[in-house]
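Q: 3D model of this:
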Amino acid sequence: MSDQPVNLVSVNTAPERAKKVIGTVIENVKDKYTIVHAGNSATIDGVKPLLLSIQPPPGILFCASMWTPEEQAEIQQIARETIPGIRTHAIPTGLQVQVGPDGVIKYLMERIDDIMKV
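A: The predicted model follows:
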């Protein structure tokens, strides 16, 4: 377990939902990881300025499921170009609609160990 908190940003057009879902995941893994939800961008254009505004730089970016696969790829590319070495994860398109917030939390909980690996 690292003592250094990892800043996580989300790209989600529903910031309150992002905060709730990610907050629940962070709470569930707090015994293993120190993750801080450092910000959310509701637009693709806002991703780079958000990433650059956070110190220390975010270590993880989550793309929400309302973006198309093409948009998710663009968001992740922006993140990697802005912060080399950032870990990115795209929640499958449409997952929120199919399974709701609890399903998204379950999905992320099943993958958080892989996402956190450096």
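
Q: going forward, measure contacts between C-alpha atoms and count neighbours the same way
A: Will do.

Q: need the strands for this structure, in chain order.
A: Along the chain, the segments classed as strands by DSSP state E run 6-11, 35-41, 60-63, 87-90.

Q: want to throw the ones you listed into JSON lines with mean neighbour count?
A: Shown next, in JSON lines, are the strands of the chain (neighbours: other C-alpha atoms under 10 Å):
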{"stretch": "strand 6-11", "mean neighbour count": "24"}
{"stretch": "strand 35-41", "mean neighbour count": "20"}
{"stretch": "strand 60-63", "mean neighbour count": "24"}
{"stretch": "strand 87-90", "mean neighbour count": "20"}
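
Q: go through those and name the closest to residue 114.
A: Closest approach to residue 114 among the strands of the chain is made by strand 87-90 (10.2 Å; C-alpha to C-alpha).

Q: please give me the structure for this one as well, since I'd like to look at both together:
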Amino acid sequence: MSSQSTPINLVSVNTVPERAKKVIGTVIENVKDKYDIVHAGNSTTIEGVKPLLESIQPPPKILFCASMWTPEQQEEIQKIARDTIPGIKTQATPTGLQAQGGPEGVIKYLMERIDDIMTEK
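A: Model prediction:
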């Protein structure tokens, strides 16, 4: 099954949904010639991650964790994702990157990693 046949659902965990939509929307736009990715939802809380993942069909294949979470919170979010959807790919943006580099810094960080995320087994 090629990645082009079915859109890949991606979810984010970000306390500022508008920012998540903008940043992830830019990444998706930048890779649309290679990957068919849909930003299927965002959770603003750690508690909301599991219900969000369970509510999306087909299940998300990627979870992006924003930089406002501490490393411990990011690990918890990623564990919830892996426990809820075995095989989901997770990416945690380094804590504080948004504050240091702004949205452009986060977009650059994700763009440098998107191929690895998409081809990861």
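
Q: quick revisit: for residue 69 of structure 1, find the nearest of the strands of structure 1.
A: Nearest of the strands of structure 1 (C-alpha to C-alpha): strand 87-90, 8.4 Å.

Q: ok, average deviation of the closest one from structure 2?
A: Between strand 87-90 of structure 1 and its aligned partner residues in structure 2, the average distance after superposition works out to 0.3 Å, using mean C-alpha distance after the TM-score superposition for structure 1.

Q: and that strand, which stretch of structure 2?
A: Mapped onto structure 2 using TM-score structural alignment, strand 87-90 of structure 1 covers residues 89-92.

Q: with stretch 34-42 of structure 1 instead?
A: Mapped onto structure 2 using TM-score structural alignment, stretch 34-42 of structure 1 spans residues 36-44.

Q: against residue 45 of structure 2, how distant is the corresponding residue of structure 2 for residue 72 of structure 1?
A: Following TM-score structural alignment, the counterpart assigned to residue 72 of structure 1 within structure 2 is residue 74. Look at residue 74 of structure 2 and residue 45 of structure 2: by C-alpha to C-alpha, to the nearest Å, they are 11 Å apart.

Q: give me the more crowded residue out of those two.
A: Regarding residue 74 of structure 2 and residue 45, a neighbour count based on other C-alpha atoms under 10 Å identifies residue 74 as having more, with 24 against 11.

Q: Provide a list of residues in contact with the more buried one.
A: Counting by C-alpha atoms under 8 Å, 6 or more residues apart in numbering, residue 74 of structure 2 touches 65, 92.

Q: with that, I have no additional questions.
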